[in-house]
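Chemist: Build me a structure from this.
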Amino acid sequence: MQRYLLWGSLSVVVNIAMFYLFNSIFGVEYQISNLLAWVFSVQTAFWVDKLLVFKHASDHPFRDMGKFYGTRVFTYILEAVILYVGISLLSFHPTITKVIGHGLAVIGNYFFSKWFIFNNKAHTKA
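Modeler: You can find the predicted model right below:
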């Protein structure tokens, strides 16, 4: 978990920075900014988690990537709902709402990665 927090902070920085860049600097609508930030950060997170956090050896990296993206879709939807409620319904600041939503998503992502994607149980020969 310590490696996840240390290295996972890189994908969090990518996510929040990309959201801020698209939404606040370029004026892109917040849900589209969130989707773009998600794509950049999930790709960063996959390689960081695979190589540095869970040190997962596999003969099927693209299958692992598919599972990784699949679980991230669930937490992306959770985050999108939080953004909608926080920004559209409650008129909270977009970047602050993003930080809160992404924080909850990170917690879910850790458990999905640990239990379903990088668990190192007979993944090398399938």
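
Chemist: Could you use CA atoms for every contact and neighbour count after this?
Modeler: OK.

Chemist: all helices of the chain, in order?
Modeler: 2-20, 30-48, 61-83, 94-112 (DSSP state H).

Chemist: one more to line up against the first:
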Amino acid sequence: MDNLKSLWYKYHDIITYVFFGGITTLVNIVVFDLCNYVMNYQIANIIAWFASVIVAYVTNKLWVFNSHYDNWNAVFKELFLFFGLRIASLVLDQAIMTVGISLLGWDALLVKILDQVVVIASNYIFSKYFIFKSKKMNAKNRRSFFYFKYFAKNSGSCDVRISGPSSVMTKVCSY
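Modeler: This is a model prediction of the structure:
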């Protein structure tokens, strides 16, 4: 059981990203396919992108990378980075769709599914290393930190400090 926990903590970001990325990809493909029946594939792709980016932001922020901030400036900076880098992946997405459908004449849904492999990989790299990066804590400590911070906050006048290269958390209380 300890080995399983160790693997979970080691690969938490990847496992949860694959799970929620699958949901996001499904949203993208379903919205694209529905819209593609009534409009141009390029417009359908942008609508699908927008719907999936909203799903991706919420799931990545809350459950994949556990990103929580106390102030609005940090939230807006993260949101701006997220949408900015997702626009970069939209450009890549549109380019693959245009080549596959307009130049090669392939089926739109097939191209969309193939396209998602490249988009998912680029979005993971953007999210992990540029948007939701954590300089102080790894995935295991992040979760523990927020639980610890909650209990410290609700048990008198205590604060949580992170120190040292291993991000040691200590509860500092003044009575």
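
Chemist: quick one on the thing from earlier: the helices of structure 1: which one's closest to Lys55 of structure 1?
Modeler: helix 30-48 (9.1 Å; Cα to Cα).

Chemist: Going by neighbour count, list what's buried in that closest one.
Modeler: Buried residues in helix 30-48 of structure 1, counting neighbours by 16 or more other Cα atoms under 10 Å, are found at 30-31, 33-39, 41-42, 44-46, 48.

Chemist: Repeat that for stretch 85-98 of structure 2.
Modeler: Per 16+ other Cα under 10 Å, stretch 85-98 of structure 2 contains these buried residues: 85-86, 89-90, 92-94, 96-98.

Chemist: what's the answer for stretch 21-29 of structure 2, then?
Modeler: By neighbour count on 16+ other Cα under 10 Å, the buried set for stretch 21-29 of structure 2 is 21, 23-25, 27-29.

Chemist: and if you look at stretch 94-111 of structure 1?
Modeler: For stretch 94-111 of structure 1, a neighbour-count test (16+ other Cα under 10 Å) marks 94-95, 97-99, 101-102, 105-106, 108-109 as buried.

Chemist: Kindly reformat the residues you listed as JSON lines containing distance to Phe118 of structure 1.
Modeler: Formatted as JSON lines, the buried residues of stretch 94-111 of structure 1 follow (distance: Cα to Cα, whole Å):
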{"residue": "Pro94", "distance to Phe118 of structure 1": "32"}
{"residue": "Thr95", "distance to Phe118 of structure 1": "30"}
{"residue": "Thr97", "distance to Phe118 of structure 1": "29"}
{"residue": "Lys98", "distance to Phe118 of structure 1": "27"}
{"residue": "Val99", "distance to Phe118 of structure 1": "26"}
{"residue": "Gly101", "distance to Phe118 of structure 1": "24"}
{"residue": "His102", "distance to Phe118 of structure 1": "21"}
{"residue": "Ala105", "distance to Phe118 of structure 1": "18"}
{"residue": "Val106", "distance to Phe118 of structure 1": "16"}
{"residue": "Gly108", "distance to Phe118 of structure 1": "14"}
{"residue": "Asn109", "distance to Phe118 of structure 1": "12"}
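
Chemist: And Ile77 of structure 1, how close does it get to Phe22 of structure 1?
Modeler: When distance is defined by Cα to Cα, to the nearest Å, Ile77 of structure 1 is 19 Å away from Phe22 of structure 1.
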